[in-house]
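Visitor: my questions concern the predicted model and sequence given below.
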Amino acid sequence: MEDRLARLRIREMTLADCRAVAEIRIGGWRTAYAGMIPQAYLDRLDVDADAERRRGHLEKRNAEVVNLVAERHGEVVGWACHGPYREGEVRTDDAELYAVYVRPGHFTTGVGRALLRESAQRCAIAGHERMLLWVLKDNVRARRFYESHGFTPDGAEEPFEVDGVAVPEVRYVRALGDMASA
């Protein structure tokens, strides 16, 4: 495992990474959310449209939102995104992990862990005391992953709608504490 981690590079996402990130994100949705989100929605996800959306976000250059990629042997194998936590339209002092996705075939290789750690460290260095995230309530694998990295559910639950189906999410939180020096 250490050998694989040593070859893993975490860096900020560039415009050239948008297609790979779109493939990872859509592959992640189709793999992780099968049976939780309507299949017709998953089938309609379009890599080209998602890549174009990523380009648009990056071109806006919102310094508060950080997109990271994990690269191994020149291939982008993971993506994470974090920024300020929002209560509706109001920003709080907390950070939010918006996404962590790993290319199918690279699960359990340390990619997700490295991206999560880098995001948490950057948020701690930026002065955030806590990091929050939302995860599908039925996504047991992701919930176990976050729990193994110190996140705990805080009791908040909210559904979002996908093709007319309410999909419940639960919120997790973690104190960042000593992450700034880690």
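Guide: Perfect, I can see it now. Residues are numbered from 1 along each chain as shown.

Visitor: CA only for contacts and neighbour counts going forward, please
Guide: OK.

Visitor: okay, strands next: where are they in this protein?
Guide: 8-12, 66-72, 75-87, 90-102, 130-136, 152-162, 165-175 (DSSP state E).

Visitor: how about these in CSV, adding mean neighbour count and distance to R122?
Guide: Output for the strands of the chain, formatted as CSV (neighbours: other CA atoms under 10 Å; distance: least, CA to CA, whole Å):
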stretch, mean neighbour count, distance to R122
strand 8-12, 17, 12
strand 66-72, 21, 9
strand 75-87, 21, 9
strand 90-102, 19, 10
strand 130-136, 21, 11
strand 152-162, 13, 20
strand 165-175, 18, 13
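
Visitor: for Q39, find the nearest of these.
Guide: Shortest distance between Q39 and the strands of the chain, using CA to CA, is found for strand 152-162: 10.3 Å.

Visitor: got the angle for that closest one vs strand 165-175?
Guide: Computed with axes from the mean of the first three to the mean of the last three CA atoms, to 10 degrees, the direction of strand 152-162 lies at 150 degrees from that of strand 165-175.

Visitor: tell me the helices and strands packed up against strand 152-162.
Guide: strand 165-175 (3 or more CA pairs under 8 Å, 6 or more residues apart in numbering; DSSP states H and E).

Visitor: report the angle between the strand it packs on and strand 90-102.
Guide: 100 degrees.

Visitor: quick check: closest non-adjacent residue to Y33.
Guide: N139 (7.3 Å; CA to CA, 6 or more residues apart in numbering).

Visitor: shouldn't the one you found be in contact with T31?
Guide: No: using CA atoms under 8 Å, N139 makes no contact with T31, being 11.0 Å away.

Visitor: neighbour count for those two, which is higher?
Guide: The residue with more neighbours, out of N139 and T31, is N139; 16 against 13, by other CA atoms under 10 Å.

Visitor: show me what contacts that one?
Guide: With CA atoms under 8 Å, 6 or more residues apart in numbering as the criterion, the residues that contact N139 are 32-33, 36.

Visitor: include neighbour count and distance to D178 when you put the residues you listed into a markdown table, please.
Guide: Shown next, in a markdown table, are these (neighbours: other CA atoms under 10 Å; distance: CA to CA, whole Å):
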| residue | neighbour count | distance to D178 |
| --- | --- | --- |
| A32 | 18 | 31 |
| Y33 | 16 | 33 |
| M36 | 15 | 35 |
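
Visitor: put this beside the first:
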Amino acid sequence: MTSNTRICRAALTSDLESLAMVELRSWTAAFQDVLDPAELAGLRLETLRERWVDRLGERDGDRANTLCLVEDGEGDKNDILGYVRWYPSEDLDLDPAQVAEIGALYTVPSSWRSGAGTSLLRAAVDAATAGGYLHAALWVLEDNARARAFYERQGWEHDGVHDTVRSGPRLVRRLRYWRGLAA
């Protein structure tokens, strides 16, 4: 019996179904106490898959991309454990030429606390650095203590900026986290 290895690679169009499934499973588990239950119940795999068609078209080498972490199993079976997306910052107060935004980092719940998220985040930071970004930012829900603790362990800090987004009838506060990238 061979042991499985984890490989971080660019997401492929053939990964659409798996990426949508990771998003569905992660959102359902991570946000059950944070977002409106009706919003979570309304998530549909088909809709998420359609969004991934557009997302995978937004690639630009190290300036914008999606990486996935794959558990390389026996034969031709590869299981996607999670993904990370980054692109030029969309925040009006930040320079998109210098600041990358980590727009999403999700892993399947069964891989939480296994190093999967750390591997993905490091790969995105390395790629963004190689793409010429000097800083990176990301948004995290204030009530998502698990995610906030994860980012803080990885050297990210809340920069004092926050906003509010709607989740059904709820207003949910988001915090922006920030870090410099190695030159």
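Guide: On my side now, so go ahead. Small disclaimer: the values here were computed from a predicted structure and weren't measured.

Visitor: returning to that earlier point: K60 of the first structure: which of the strands of the first structure is closest?
Guide: Once those are compared by CA to CA, strand 66-72 is nearest, at 12.1 Å.

Visitor: distance from the chain centre to the closest one, please.
Guide: Here strand 66-72 of the first structure is found 11 Å from its chain centre; the criterion is CA atoms, centre = their mean, to the nearest Å.

Visitor: got a list of contacts for that strand?
Guide: So strand 66-72 of the first structure is in contact with 7-13, 21, 76-83, 111, 114-115, 119, going by CA under 8 Å, 6+ apart.

Visitor: out of the strands of the first structure, which is closest to I26 of the first structure?
Guide: Closest among the strands of the first structure, using CA to CA: strand 90-102, at 9.2 Å.

Visitor: how many neighbours does the aligned partner of F145 of the first structure in the second structure have?
Guide: Under the alignment (TM-score structural alignment), F145 of the first structure maps onto F150 of the second structure. Other residues near F150 of the second structure come to 14 when the count uses other CA under 10 Å.

Visitor: against D163 of the second structure, how distant is F150 of the second structure?
Guide: Using CA to CA, to the nearest Å, one gets 20 Å for the distance from F150 of the second structure to D163 of the second structure.

Visitor: for V172 of the second structure, same thing?
Guide: 8 Å.

Visitor: what does D54 of the second structure give?
Guide: From D54 of the second structure to D163 of the second structure the distance is 26 Å (CA to CA).

Visitor: of all residues in the second structure, which one is nearest the centre?
Guide: For the second structure, the residue nearest the mean C-alpha position is L105 (1.5 Å; CA atoms, centre = their mean).

Visitor: alignment lookup: that one to the first structure.
Guide: By TM-score structural alignment, L105 of the second structure lines up with V100.

Visitor: ok, L181 of the second structure next?
Guide: So L181 of the second structure corresponds to L176, using TM-score structural alignment.

Visitor: same check, this time on S167 of the second structure
Guide: In the first structure, S167 of the second structure lands on V162 (TM-score structural alignment).

Visitor: ok, its match touching M36?
Guide: No: judged on CA under 8 Å, V162 of the first structure makes no contact with M36 at a distance of 10.1 Å.

Visitor: spit out the contact partners of M21 of the second structure.
Guide: Per CA under 8 Å, 6+ apart, neighbours of M21 of the second structure: L45.

Visitor: now do the same contact list for the match of F145 of the first structure.
Guide: No contacts exist for F150 of the second structure under CA under 8 Å, 6+ apart.

Visitor: same deal with the one 4 residues further on?
Guide: With contacts taken as CA under 8 Å, 6+ apart, Q154 of the second structure has the following neighbours: T118.

Visitor: please report how far it lies from R44 of the second structure.
Guide: The value you get for Q154 of the second structure to R44 of the second structure, if CA to CA is used, is 32 Å.

Visitor: likewise V108 of the second structure?
Guide: 16 Å.

Visitor: with neighbour numbers in mind, choose between these two.
Guide: V108 (21 against 12).

Visitor: count residues in the vicinity of A147 of the second structure, would you?
Guide: Neighbour tally, A147 of the second structure, other CA under 10 Å: 16.

Visitor: repeat for the one 5 residues further on
Guide: When neighbours are counted by other CA under 10 Å, E152 of the second structure registers 13.

Visitor: what's the answer for R30 of the first structure, then?
Guide: 18.

Visitor: excluding chain neighbours, what is closest to the counterpart of it in the second structure?
Guide: Taking TM-score structural alignment, R30 of the first structure has T28 as its aligned residue in the second structure. Distances taken as CA to CA, 6+ apart put L40 closest to T28 of the second structure, at 6.1 Å, once the chain neighbours are dropped.

Visitor: so what's the aligned residue in the first structure for that neighbour up against?
Guide: Per TM-score structural alignment, the equivalent position to L40 of the second structure in the first structure is L42. Residues near L42 of the first structure by CA under 8 Å, 6+ apart: 29-30, 34.
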